[in-house]
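> Please find the sequence and the predicted model below.
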Amino acid sequence: MPYAAVNGTELHYRIDGDRHGHAPWLVLSNSLGTDMSMWTPQVAALSKRFRVLRYDTRGHGHSEAPKGPYTIDQLSGDVLGLMDTLKISRANFCGISMGGLTGIALAARHGDRFERVVLSNTAARIGSPEVWVPRAAKARHEGMFALADAVLPRWFTADFIEREPVVLAMIRDVFVHTDKEGYASNCDAINAADLRPEAPGIKLPTLVISGTHDLAATPAQGRELAQAIPGARYVELDASHISNIEKLGEFTKTVLDFLTEPK
């Protein structure tokens, strides 16, 4: 498994597509409590048109979980550091939830490094201290199993959960084996991040995707984000929080159409 030492942290990453070819780069950033495997439904299609760089956010998957709390500066800095290590000067970006928040910071502060950005199931301010402080504390003191039954049902609609038990079991397996301190430290980063003042400064072509049934990053928040970014496009899918899995076909087509349309 390839690793890169970025900002004092070993980050696990994977590249799909011809890494030595000339296709544009696309960076994919995972949501809280998942890892790069959440993008499996999209990789085959995306890697036909892009060199796809996936990575496990610090504290997740096979990446290291250094002592926290983390900050959005660190999460966005990890992406830039990984791109620098791999000699990627410019890329497209797609992130879900926490990954989308990372994308807002990157697009607002480092627009020269990116072509187009997709911000999915996210907001410039996600949740509140009333959500994140007790959740981080529970992860640290009781572990990830104690959170699974409360968190995972919010990721998908009831119909999807009933219809796709194997998918849910695989996602649950990743969630409960996420490093508890890494998870809590990312909760700290999300809690501290309010990028609403920065979103209007994004000058890149931007697509915002929301899920109609998303309780974690609501459609209203998605529309607010899209309205704050000049020229941003807004698409709403009939899904909950992890829309790239629940509506994989629609999500993949929506993202591909946006990233490949002529300028």
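Right, received. Where do you want to start?
> Every contact and neighbour count from this point should use C-alpha atoms.
Fine.
> how about the strands in the stretch 151-263 of the chain?
For the stretch 151-263 of the chain, the strands defined by DSSP state E, counting those that start in this stretch occupy 206-211, 233-237.
> Adding mean neighbour count and distance to S47, write those strands out as JSON lines.
What follows is those, written out as JSON lines (neighbours: other Cα atoms under 10 Å; distance: least, Cα to Cα, whole Å):
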{"stretch": "strand 206-211", "mean neighbour count": "26", "distance to S47": "19"}
{"stretch": "strand 233-237", "mean neighbour count": "18", "distance to S47": "23"}
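> Can you lay out those as a markdown table showing distance to R172?
Formatted as a markdown table, the strands of the stretch 151-263 of the chain follow (distance: least, Cα to Cα, whole Å):
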| stretch | distance to R172 |
| --- | --- |
| strand 206-211 | 20 |
| strand 233-237 | 23 |
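> Look up the closest residue to E181, ignoring the ones flanking it.
Using Cα to Cα, 6 or more residues apart in numbering and skipping the chain neighbours, the partner closest in space to E181 is R140 (5.8 Å).
> typed the wrong thing, it's L11
Nearest non-adjacent residue to L11, counting by Cα to Cα, 6+ apart: S63, 4.5 Å away.
> sec struct for the closest residue to Y55 other than its chain neighbours, please.
Using Cα to Cα, 6+ apart and skipping residues adjacent in sequence, the residue nearest Y55 is Y13, 4.0 Å away. At Y13, secondary structure determined by DSSP: H, G, I helix; E, B strand; the rest coil is strand.
> here comes the other one, which I'd like you to weigh against the first:
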Amino acid sequence: MTSDLHADLDGPPDAPLLLLGSSLGTTGAMWQPQLATLTQRFRVVRYDHLGHGRSAAPPGPYTIDLLGRQVLALIDDLGADRVHYAGLSLGGMVGMWLAAHAPDRIDRLALVCTSAALGPADGWRARAATAYAGRLDTIADTVVQRWFTPAFVAARPEIVAAYRSMLTATPAAGYAGCCEAIAGMDLRADLTAVRAPTLVIAAADDPATPPEHAADIAERIPSARLVVLDDAAHLANVEQPEQVGRLLAAHLDPEGAVTT
């Protein structure tokens, strides 16, 4: 299987590979705030989910299994046996699937502002219907309000506007298909199979995947570590770029080669 995913590669060509999975409605560009830190030690692969950015956007519905298998195909295309993986929101969901279903491919894992089961399913299917109808712009403001704290929205409106544009540029089939994947997802029983050393990061002010979702993940994954960040909502890596960068670097590079 050849991957249908677009990916941008940065960092030393001979460094260990680190895949970064983004949230629903964004692209790999979401990880720009951490790029300078992570490329000191890793060959960073920022991929776009199926149906997002410059990846293929086949008709839905999608499943987490499909999204995960696309990433496995990307890893094969890169010629890698094992990689590190960090993902936020939908990217974290894919990361959990990978670490549980292909444990021999994932070395170290970081999960940011995500959930192993995120209902209600009817809400996600309704959002998918809105996207299929070409009305993603009608829910964009509501979605973006959940991505950032009010203080950040007031202080950095230009960043908020850029992420809103990223959301509304997402292909309708891709956004809807991934909504349906989340609607049908329940990874909770799979998490005991994860063997990769795992860092779970939550944001105290995240209304989309509240800290209790992260706590549940950390309790189910053997030896996982949980960190909760203050003053951040769902896109914690954007609101708290230095903190997230430091946490990822320390976890993914335990020998301490990365400096921040």
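Nice, I can see it. None of these values were measured; they are calculated from a predicted model.
> Could you check which residue of the second structure pairs with the residue nearest to E181 of the first structure?
Counting by TM-score structural alignment, R140 of the first structure lines up with Y132 in the second structure.
> my read: that match touches A173, true?
Yes. The criterion here is Cα atoms under 8 Å, and Y132 of the second structure meets it with A173 at 6.3 Å.
> Compare neighbour counts for the two and give me the winner.
Remark: of Y132 of the second structure and A173, A173 carries more neighbours, 24 against 19, as counted by other Cα atoms under 10 Å.
> when you align them, which residue in the first structure goes with the more buried one?
Per TM-score structural alignment, A173 of the second structure is aligned with E181.
> in the longest helix along the second structure, what counts as buried?
When the second structure is parsed with DSSP state H, its longest helix is helix 64-77. For helix 64-77 of the second structure, the neighbour count (16 or more other Cα atoms under 10 Å) marks 64, 67-76 as buried.
> Looking at the residues you listed, which is nearest R82 of the second structure?
I75 (8.0 Å; Cα to Cα).
> So which elements touch the helix or strand R127 of the second structure falls within?
For R127 of the second structure, the enclosing helix or strand under DSSP states H and E is helix 121-132. Packing partners of helix 121-132 of the second structure (3 or more Cα pairs under 8 Å, 6 or more residues apart in numbering; DSSP states H and E): helix 172-183.
> The helix it packs on against the first structure, how far on average?
Averaged over the aligned pairs, helix 172-183 of the second structure sits 0.6 Å from the first structure after superposition, using mean Cα distance after the TM-score superposition for the first structure.
> Tell me how far that helix lies from the chain's centre.
With Cα atoms, centre = their mean, to the nearest Å as the basis, helix 172-183 of the second structure stands 14 Å off its chain's centre.
> That helix relative to helix 121-132, how many degrees between them?
In terms of direction (axes from the mean of the first three to the mean of the last three Cα atoms, to 10 degrees), helix 172-183 of the second structure departs from helix 121-132 by 180 degrees.
> Now do helix 172-183 of the second structure: which elements does it pack against?
Using 3+ Cα pairs under 8 Å, 6+ apart: helix 172-183 of the second structure touches helix 121-132.
> picking that back up, mind checking how far the match of R140 of the first structure is from L109 of the second structure?
Relative to L109 of the second structure, Y132 of the second structure is positioned 33 Å away (Cα to Cα, to the nearest Å).
> just A117 of the second structure next, same as before
Distance, A117 of the second structure to L109 of the second structure, using Cα to Cα: 18 Å.
> Between these two, tell me which one has more neighbours.
Shown here are A117 of the second structure and L109; by other Cα under 10 Å, L109 has more neighbours (28 against 19).
> what sits against the more buried one?
Counting by Cα atoms under 8 Å, 6 or more residues apart in numbering, L109 of the second structure makes contact with 84-86, 95, 99, 196-199, 252.
> helix/strand/coil for whichever residue in the first structure pairs up with it?
Here L109 of the second structure is matched to V117 in the first structure, going by TM-score structural alignment. At V117 of the first structure the chain is in strand, as set by three-state DSSP.
> Same check on L28 of the first structure?
strand.
> Which position in the second structure pairs with it?
By TM-score structural alignment, L28 of the first structure lines up with L20 in the second structure.
> what about its match, distance to L5 of the second structure?
Using Cα to Cα, L20 of the second structure is found at 13 Å from L5 of the second structure.
> Give me the more crowded residue out of those two.
Between L20 of the second structure and L5, counted using other Cα under 10 Å, the more crowded position is L20 (24 against 21).
> Report the contact partners of that one.
Contacts of L20 of the second structure by Cα under 8 Å, 6+ apart are 28, 31, 44-47, 85-87, 91.
> Where neighbours are concerned, which of these has the most?
Y85 (29 neighbours).
> Map that one onto the first structure.
So Y85 of the second structure corresponds to F93, using TM-score structural alignment.
> what's the mean deviation for the helix holding R127 of the second structure versus the first structure?
Counting by mean Cα distance after the TM-score superposition for the first structure, helix 121-132 of the second structure comes out at 1.2 Å.
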